[in-house]
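Undergrad: Show me the folded form of this:
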Amino acid sequence: MTKFINGLTAISEKIAKNTLLQIITGAFMLMLPITMTGGFAGLFNGISYEPYQNFLTSFGIKPVLSVIYQWTSGTIGLYLAFLVAYSFAQKKDIFSSKIIVGITSFVCFLIITPYTVPTEPFAPSSLPLNWLGASGMFTAIVVALVVGLIFALCKKYHLGIKLPEQVPAYIAEQFTALIPVVLSTVVFGIISCSFAATSFGSFHQFIYTVIGTPLNALGSNIWGFWILQITLYGLWFFGIHGGMTVGPIIMTLFMQLQLENLTAYQAGNPLPHMVIGDALSFGTGSLPLLVAILIFAKSKANRSIGKLSLVPAIFGVDEPAYFGIPMILNPIFFIPWVLIAPTLSVLGTHLLKVVGLLGYSTGSGGQNTASLPFFVGNMMNYGLQGLIWGFVLFVIVTVAYIPFVKAYDKQKLDEESLESTK
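TA: Below you'll find the predicted structure:
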């Protein structure tokens, strides 16, 4: 067992320390306030209750929510182009001003985005917003990584304009950045014109077809999502942070699908994707167990830890329960924690969708609801149906824990009884 755990830990650490995943995850974390704001704007704008929609329209609230959504989640590609490059520069420490690297990537992303040139004087040009949003996410990541690589190579081979030491540092820094900025813009200018002459029509369409479509096909597979969830909790069982290891993979696979659903929802259109990397939540791991302990456990240790861990668990902080009970490396809890709970959540949610008892997820919560009480996330993603079925799921998962809690509690009672007789 020790060798197995050590091997699993080594593999997990390699995944968690993967530089590419760390860069992308760092960018998504920096973007969290933007995506949360856009998620709430899209949620409130898309509630399909006629009196509510009439209220939004009559008071001029609907266009306000629409414009907030459009320039937050609706243009996520723009922000991702900047933040991935910024995160790259931060991780690799390739340039003293990370903002310059981010802005260069932002500019290059716009350079490869096709737009309509006006044929008449003073006529407005047209920039397709779809490539600035979810459809342009993978292109934004590619552009940002290439720009970061260009800056890294320029630093490695000392390609930059050096000014005398008497020149203030903040001015010299701008000249140092000039060569990688010029190289980046020229590279993507050539790429933009080259792909405009192909059957793809643009670099965006090429990346979306070659990278985005296969990843979306992988991400929209319910069995793939189920395996990822099992893996996440399985890693936690062995004391490895499953969220840090598997979370970036889930985010990369499903973020675009979530945003496409959210865009359709706030526009009042049918939601396009059934599987977008979320399911009805019962909490982030320990909450059903803690509730079962507080109802059925009799040992002082279990009840004490249960009370201390309950409130943090409601807000997605499970470590007090994971290490305090403990759940980690506790064979009694492996079946309900790693197998039963995520299976009920993922496959149970999917079954409810298939039979028509639950609608598709709006994507407004996405991966951003981990720190919220589970019923709030269910309400954001699935509306009133999600709120109701989420509580049903929570009860079912809690009931599934009962025999395992009683077995563990018996062990603790025996230990406490033995200690009291000493």
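Undergrad: Going by C-alpha atoms from here, please, whenever you check contacts or count neighbours.
TA: Fine.
Undergrad: Could you check how far Asn45 is from Leu232?
TA: 33 Å (CA to CA, to the nearest Å).
Undergrad: again with Phe333
TA: Note on Phe333: its distance to Leu232, by CA to CA, is 15 Å.
Undergrad: In stretch 157-177, which residues are buried?
TA: Leu159, Gly160, Ala172, Glu173, Thr176, Ala177 (16 or more other CA atoms under 10 Å).
Undergrad: which element is Ile141 on?
TA: helix 137-156 (DSSP states H and E).
Undergrad: what sits against Phe206?
TA: Phe195, Phe200 (CA atoms under 8 Å, 6 or more residues apart in numbering).
Undergrad: by contact count, what packs against the helix or strand in which Asn378 is found?
TA: Assigned by DSSP H and E, Asn378 belongs to helix 374-420. Helix 374-420 sits against helix 287-296, helix 300-314, helix 341-354, with contacts defined as 3 or more CA pairs under 8 Å, 6 or more residues apart in numbering; DSSP states H and E.
Undergrad: again, only using 7 Å
TA: helix 287-296 (3 or more CA pairs under 7 Å, 6 or more residues apart in numbering; DSSP states H and E).
Undergrad: Touching the helix it packs on from outside, list them.
TA: Contacting residues not belonging to helix 287-296 are listed as Asn302, Arg303, Gly306, Leu310, Ala313, Ile314, Phe394, Val397, Thr398, Tyr401, Ile402, Val405 [CA atoms under 7 Å, 6 or more residues apart in numbering].
Undergrad: now the other sequence, so there's something to compare against:
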Amino acid sequence: MKESKFMNKFESKLIPIARMISENKYLMSIRDGFLIGMPLLIIGSFFMLISNFPIPAWMSLLRNTSVNGVTIASYFSVVTNATYSIMAIFIVMGIGFNFAKREKTNPIFGAAVALMSWFMLMPFTTTVTVESTGEILSVASVPLDWVGSKGIFLGIISSFVAVNIYKKIEAKGWVIKMPHGVPPTVAQAFSSLVPVGVVAVVFFFIQIGFSFTSFGNAFNFIFTVLQMPLQNIGDSLGTMLGVYLFAHILWMFGIHGTNITDSVFRPILYTLSAENLAALSAGSPLPHIINVQFQDLFATYGGGGSTLSLLIAMFFFCKSKRIKELGKLAIIPSIFGINEPVIFGLPVVLNPIIAIPFIGVPLINIVISYMTMKVGLVPICNGVVMPWTTPPIISGFLSSGWQGSVLQIVLITLGIFIYLPFIKTMDKSYILEEEKFELAGEDEISLDDLSFED
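TA: The predicted structure follows:
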């Protein structure tokens, strides 16, 4: 009774917080905006992986073989430069598009004003040093630093501010209305003219304002004051453990915890991954242990709770029909990161027996993975983005070489032994229930046994 009261009270406090986060239009727009760029980042990452595949002979071949005076490795880098190196452009457009949809205004113009406002704040110069003289020059260009991971946070802010202004001007009716008979696309273009103009004027003055500060522009200001401190906080073992603890407590109440935490935490992880990928391309040491790949490939296996370990234990060590059949049905999807069948079928939700390993196994995985990468036993994740459905062992090899695959096998095996006593406890109770049901079935009267003859 006391446990039930505690759970009810805990749930009454937690659910409103989770619902507030999951329904927040800003956080959801960030999450969906990043998803728009996901296919492009995956393709760019794989081209980077091919050109930097950890086989010395292969890397030497690509870097020393030229076609029309250009190395093969340089040809591969074209795809990476057109995707990962300008990732912030896709993200800004995606956030503007999704936020405009939630604000019930034209999503195409939402994406357009988000991108325009962001570019208006950008310094279109790159500083270079002449090697022979040491002279420092400013060259007119689109700086790759700002259209890559370093520009993401200002892009998020610019998108929300621009779309909000656009929506408010539109709601006031300050639009040019065309007569009937004008094609809809033409009418929409003219009706957006005034809102877009107001957005441009606002960001024009913002850009001028920052030019009078010591930062010089909004990009330097946001990167120094906001993005770097957040990256430093996110790039820590304690933060990762805290995020996963919160996410898995939400899972225990049937809420997709990772979806909620990702809307806040994933933008930070993406910037850390991008810096790792840039270091990989330059042949420099990888700077960040914590990144998207660390979270996706080494924290959990088979979805939240690292339930692939649970399913293997169910499949090989349990005897009740209920658990054995569920194990057979759910183990293949779990290999590809889909674990809803076991979450709701076992169930894991509101199950105090499974709660301990479900929350504990991912935290143990994170600590062990972090420590092995910290001491150099396993290479740091290289920043290559891959589909979340990539099975373990393969994903570990692509991200951290053969050592990554070995680490994944060790962690999955360790998870099996942690889950085993808990699932065996459930298994025994299910066996007793099944035996009682079978006995009750034998005592029941069948209509086939009835006779109406004298």
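Undergrad: Would you point out which residue is most central in the second structure?
TA: Taking CA atoms, centre = their mean, the centroid of the second structure lies closest to Arg266, which sits 4.8 Å from it.
Undergrad: Skipping its backbone neighbours, what lies nearest it in space?
TA: In space, and not counting its chain neighbours, Arg266 of the second structure is closest to Val292: 7.1 Å by CA to CA, 6 or more residues apart in numbering.
Undergrad: isn't that neighbour right up against Glu275?
TA: No - using CA atoms under 7 Å, Val292 of the second structure is not in contact with Glu275; the gap is 11.4 Å.
Undergrad: Compare these two and say which one has the larger neighbour count.
TA: Neighbours were counted for Val292 of the second structure and for Glu275 using other CA atoms under 10 Å; Val292 has more, 24 against 20.
Undergrad: Which residue in the second structure aligns with Trp34 of the first structure?
TA: Trp isn't right for residue 34 of the first structure; it's Ile. Alignment note (TM-score structural alignment): Ile34 of the first structure maps to Leu40 of the second structure.
Undergrad: Would you tell me what the next helix or strand after the helix or strand encompassing its match is?
TA: In this assignment (DSSP H and E), Leu40 of the second structure forms part of helix 25-51. As assigned by DSSP H and E, the chain's next helix or strand after helix 25-51 of the second structure is helix 56-64.
Undergrad: Might you quantify the distance of that following helix from its chain's geometric centre?
TA: 32 Å (CA atoms, centre = their mean, to the nearest Å).
Undergrad: Then stretch 70-86 of the first structure?
TA: On CA atoms, centre = their mean, the centre of stretch 70-86 of the first structure falls 14 Å from the chain's centre.
Undergrad: so where is that stretch in the second structure?
TA: Using TM-score structural alignment, stretch 70-86 of the first structure pairs with 81-97 in the second structure.
Undergrad: and what of stretch 140-154 of the first structure?
TA: Counting by TM-score structural alignment, stretch 140-154 of the first structure corresponds to 155-169 in the second structure.
Undergrad: That stretch vs the first structure, average distance?
TA: Superposed on the first structure, stretch 155-169 of the second structure shows a mean distance to its aligned partners of 0.9 Å (mean CA distance after the TM-score superposition for the first structure).
Undergrad: If you count neighbours, what's buried in that stretch?
TA: 155-156, 158-167, 169.
Undergrad: List the single closest residue to the alignment partner in the second structure of Gly201 of the first structure in space, sequence neighbours excluded.
TA: Structural alignment (TM-score structural alignment) places Gly201 of the first structure against Gly216 in the second structure. Closest residue in space to Gly216 of the second structure, ignoring its immediate chain neighbours: Phe210 at 5.8 Å, by CA to CA, 6+ apart.
Undergrad: Could I get the contacting residues of the one you found?
TA: Contacts of Phe210 of the second structure (CA under 7 Å, 6+ apart): Gly216, Asn217, Ala218.
Undergrad: part of a strand, is the first one?
TA: When you say that, I think you mean Gly216 of the second structure. No - counting by DSSP: H, G, I helix; E, B strand; the rest coil, Gly216 of the second structure is not found in a strand; it is coil.
Undergrad: What's the separation between it and Val225 of the second structure?
TA: 13 Å.
Undergrad: Neighbour count: these two, which is higher?
TA: The neighbour comparison of Gly216 of the second structure against Val225 (other CA under 10 Å) goes to Gly216, with 15 against 10.
Undergrad: Can you report how many residues neighbour the counterpart of Ile50 of the second structure in the first structure?
TA: Under the alignment (TM-score structural alignment), Ile50 of the second structure pairs with Phe44 in the first structure. By the other CA under 10 Å criterion, the neighbourhood of Phe44 of the first structure contains 20 residues.
Undergrad: and Phe44 of the first structure, what is it in contact with?
TA: By CA under 7 Å, 6+ apart, Phe44 of the first structure has no neighbours at all.
Undergrad: how much space between it and Val64 of the first structure?
TA: Using CA to CA, one obtains 11 Å as the distance from Phe44 of the first structure to Val64 of the first structure.
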